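**Student:** model this:
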Amino acid sequence: MELPDERQKFSTKRLMGKVAVITGGARGIGAATAKVFAQNGAHIVIADILDELGTKLADSIGGRYIHCDVSNETDVESAIQLALSWKGQLDIMFNNAGISGPEGSITNLDMKQLNSLLSINLNGTVHGIKHAARAMIKGGRGGCILCTSSSAALMSGLASHAYSLSKEAIIGLVRTTACELGVHGIRVNCISPHGVPSEMLVTAYRKLLKKVDMKAEEVSEMVAEKGSLLRGRCGSFEDVAQAALFLASEDAGFITAHNLVIDGGYTSASTTKSFIYQ
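**Tutor:** Below is the predicted model:
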């Protein structure tokens, strides 16, 4: 399996001079993407509520950090304005921030908790697309908008009703906004990861298995065994970051309104071997 540092050796600077804003960029998928984008020549604004982590990462890649609660439209607008005042342009917007939200039966769903989740996962994405599109249209350079969905939007039973709802709505939003913004040279695409050992996924496994001290490595091992068609292989932050790099680059210049699924084939077929292959 190719290691992240080996990938770096073959960096082709595919984003040289581009300016990107990444929400939820302080850790996990967002942080991995910030590093990969920077390695490929991009200038990065990390927008998050994890100030210490975000500032440290931004400093390490020569970027900028801004405190940003994506449920607050003004915060998202400020993150984009930071990119514009810093480098005079916005080329890439990665709407990556999200939370897991309320679990349990639909019969007991707390609507206040649902609305809180939607304010981040869905409204936060709307805020990002809205203000990125404004900046990109005004700049006249086109651009790329990426959004993080999930395998839970494609397959039932993988996550809570609330989380699945929010992530499926993002796919629809990507398609409709791609329809409108294409005339301005703005591509809008989606990434749907599965089985990546984020803090969110690890927390879910801890609750499910009632094992409060469960480590990310243990979750990765479980996913590698049963969570994809590629046995012995689980998804990583770097896998998603490389997908984001492709979609953000000119290599994907004719791709828009697309949902790129990073799941090792999990949502496409049963991971239980059928008798027809025996």
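**Student:** for the rest of this, base every contact and every neighbour count on C-alpha atoms.
**Tutor:** Will do.
**Student:** now residue 168, what's its secondary structure?
**Tutor:** helix (DSSP: H, G, I helix; E, B strand; the rest coil).
**Student:** for the comparison step, fold the sequence that follows:
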Amino acid sequence: MGALDGKVAIVTGGTSGIGEKIVEAFVAQGAKVVMAARREDEGRALEKRLGVRFVRADVAVEADVKAVVDRTVEWFGRVDCLVNNAGIPSPMVSITEIDIATIDQVLGVNVRGVALGVKHAAPVMISQGTGSIVNIGSVAGLRGGLSAHIYGASKGAVQALTRSLAAELGEKGVRVNCISPGAIVTGIFGKNAGLEGSKADRVVGVLKEGFATIQPIPRAGLPEDVAQAAVFLASDGSGFVNGQDIAVDGGQTSVTRGWSATVAGRAAMAKRIKDAAAAL
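**Tutor:** Predicted coordinates for the structure are as follows:
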């Protein structure tokens, strides 16, 4: 028996990286999964490979988010878990160089997308009297200097929103928790280096060596590490866990690293990623 047998889950941003591994882990644990993302080719491929349902959606657009929840209820009659995983990075530049369009775009996906997901999934869960919502934050929302200003602000907002939602929805049988990944090997770092999504996913191997020394545990974090935490929070085994933020970071947030060191490290990493992409 799987930890999620009989459960119906929605996972946003499920076509690559952490989201893809969450989808795989949920399926392996017995869940029926509806995956929502913008990249249709990758979504259809995963739909065929894993036997999940795919809905093309932009989480910053309310009509798209509502459609994902409506389709899930139409197909399966319920929603037991929502994983708000979809997110985008922002350039790691000085605050003096940030443009308004970037602020609006990042907050639109990373914060509004989470709020919209909960807005439309919560009524279904409340009517059932049970449900689990898992938001994906970041250690950048817990410590300054780990990532770009606006990205960190967006993830800090997700963490605060999680606590606030847990206060309301917990009274109605719906748990809301957050997972904050640390240095996880995913394509988001390639995207931040300027690569297109599918190409960014193909150079993640470059990150493993660099990420092995960022945290006390001497290896790079993997999407599977986050996926297993998501399985726990979606399962009945976490039935008394509500309003929490679990850092899956190998101990990264137990140490301190300055802004300048992070900027230099990101620049070096971006160069290695671009060099690897040029060799494809």
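**Student:** how close are the two chains, by TM-score?
**Tutor:** Once superposed, the chains reach a TM-score of 0.87 (TM-score structural alignment, normalised by the length of the first structure), with 253 aligned residues with a CA RMSD of 1.9 Å.
**Student:** which strand or helix spans the counterpart of residue 210 of the second structure in the first structure?
**Tutor:** By TM-score structural alignment, residue 210 of the second structure lines up with residue 222 in the first structure. For residue 222 of the first structure, the enclosing helix or strand under DSSP states H and E is helix 216-226.
**Student:** okay, the following helix or strand past that helix sits on what stretch of the second structure?
**Tutor:** The helix or strand immediately downstream of helix 216-226 of the first structure is helix 237-248, counting by DSSP H and E. Using TM-score structural alignment, helix 237-248 of the first structure lines up with residues 223-234 of the second structure.
**Student:** pretty sure residue 129 of the second structure is touching residue 174, no?
**Tutor:** Yes - between residue 129 of the second structure and residue 174 there is a contact under CA atoms under 8 Å: 7.1 Å.
**Student:** settle it for me: which of these two has more neighbours?
**Tutor:** Comparing residue 129 of the second structure with residue 174 by other CA atoms under 10 Å, the one with more neighbours is residue 174, at 25 against 13.
**Student:** wait, that one touches residue 127, no?
**Tutor:** No - the criterion here is CA under 8 Å, and residue 174 of the second structure misses it with residue 127 at 10.1 Å.
**Student:** the lengthiest strand in the first structure corresponds to what range in the second structure?
**Tutor:** Assignment by DSSP state E gives strand 186-193 as the longest strand of the first structure. Alignment note (TM-score structural alignment): strand 186-193 of the first structure is matched to residues 174-181 of the second structure.
**Student:** the matching stretch vs the first structure, mean deviation?
**Tutor:** Following the fit onto the first structure, the mean deviation recorded for stretch 174-181 of the second structure is 0.4 Å by mean CA distance after the TM-score superposition for the first structure.
**Student:** got the contact list for stretch 36-52 of the first structure?
**Tutor:** Residues from elsewhere that reach stretch 36-52 of the first structure, judged by CA atoms under 8 Å, 6 or more residues apart in numbering: 8, 11-26, 34, 54, 58, 61-69, 79, 82-83, 97, 241-242, 245.
**Student:** what subset of the residues you listed is buried?
**Tutor:** Neighbour-count burial (16 or more other CA atoms under 10 Å) applied to those gives 14-15, 18-26, 34, 54, 58, 61, 63-69, 79, 82-83, 97, 241-242, 245.
**Student:** and the residues you listed, which of them are in strands?
**Tutor:** With DSSP E as the criterion, strands contain 19, 20, 21, 22, 23, 64, 65, 66, 67 from among these.
**Student:** ok, average deviation of the match of helix 237-248 of the first structure from the first structure?
**Tutor:** Average distance, stretch 223-234 of the second structure versus aligned residues of the first structure after superposition (mean CA distance after the TM-score superposition for the first structure): 0.5 Å.
**Student:** what does that stretch contact?
**Tutor:** 3-4, 17-19, 21-22, 25-26, 29, 81, 83, 132-134, 177, 179, 181, 184-186, 238, 241, 248.
**Student:** go on, stretch 166-179 of the first structure?
**Tutor:** Here stretch 166-179 of the first structure makes contact (CA under 8 Å, 6+ apart) with 117-118, 121-122, 125-126, 147-150, 152-154, 186-190, 256-259.
**Student:** count of neighbours near the match of residue 210 of the second structure?
**Tutor:** 16.
**Student:** same thing with residue 113 of the first structure?
**Tutor:** Number of residues near residue 113 of the first structure (other CA under 10 Å) recorded here: 14.
**Student:** how about it, what's its match in the second structure?
**Tutor:** Aligned against the second structure by TM-score structural alignment, residue 113 of the first structure finds its counterpart in residue 102.
**Student:** so the residue nearest to that match when sequence neighbours are not counted: helix, strand or coil?
**Tutor:** Excluding the flanking residues, the one nearest residue 102 of the second structure by CA to CA, 6 or more residues apart in numbering is residue 90, at 7.0 Å. Under three-state DSSP, residue 90 of the second structure falls in the coil class.
**Student:** contact partners for the aligned residue in the first structure for residue 90 of the second structure?
**Tutor:** In the first structure, the residue equivalent to residue 90 of the second structure is residue 101, according to TM-score structural alignment. With contact set as CA under 8 Å, 6+ apart, residue 101 of the first structure has these partners: 113, 114, 116, 117, 160, 162, 163.
**Student:** recalculate using a threshold of 10 Å.
**Tutor:** By CA atoms under 10 Å, 6 or more residues apart in numbering, the contact set of residue 101 of the first structure is 113-118, 120-121, 159-163, 166, 200.
**Student:** just residue 266 of the first structure next, same as before
**Tutor:** So residue 266 of the first structure contacts 151, 155, 194, 195, 226, 227, 228, 229, 230 (CA under 10 Å, 6+ apart).
**Student:** for it, give its distance to residue 98 of the first structure.
**Tutor:** For residue 266 of the first structure, the distance to residue 98 of the first structure equals 22 Å [CA to CA, to the nearest Å].
**Student:** then residue 37 of the first structure?
**Tutor:** 20 Å.
**Student:** show me what residue 114 of the second structure aligns to in the first structure.
**Tutor:** Residue correspondence to the first structure (TM-score structural alignment): residue 114 of the second structure is matched to residue 125.
**Student:** please name the residues that touch its match.
**Tutor:** Going by CA under 10 Å, 6+ apart, the list of residues near residue 125 of the first structure reads 23, 70-71, 73, 76, 94-98, 118-119, 146-148, 170, 173-174.
**Student:** quick one: which of the residues you listed sit in helices?
**Tutor:** Taking DSSP state H as the definition of helices, these contribute 73, 76, 118, 119, 170, 173, 174.
**Student:** looking at the second structure, name the residue matched to the first one.
**Tutor:** Read it as residue 73 of the first structure. In the second structure, residue 73 of the first structure lands on residue 62 (TM-score structural alignment).
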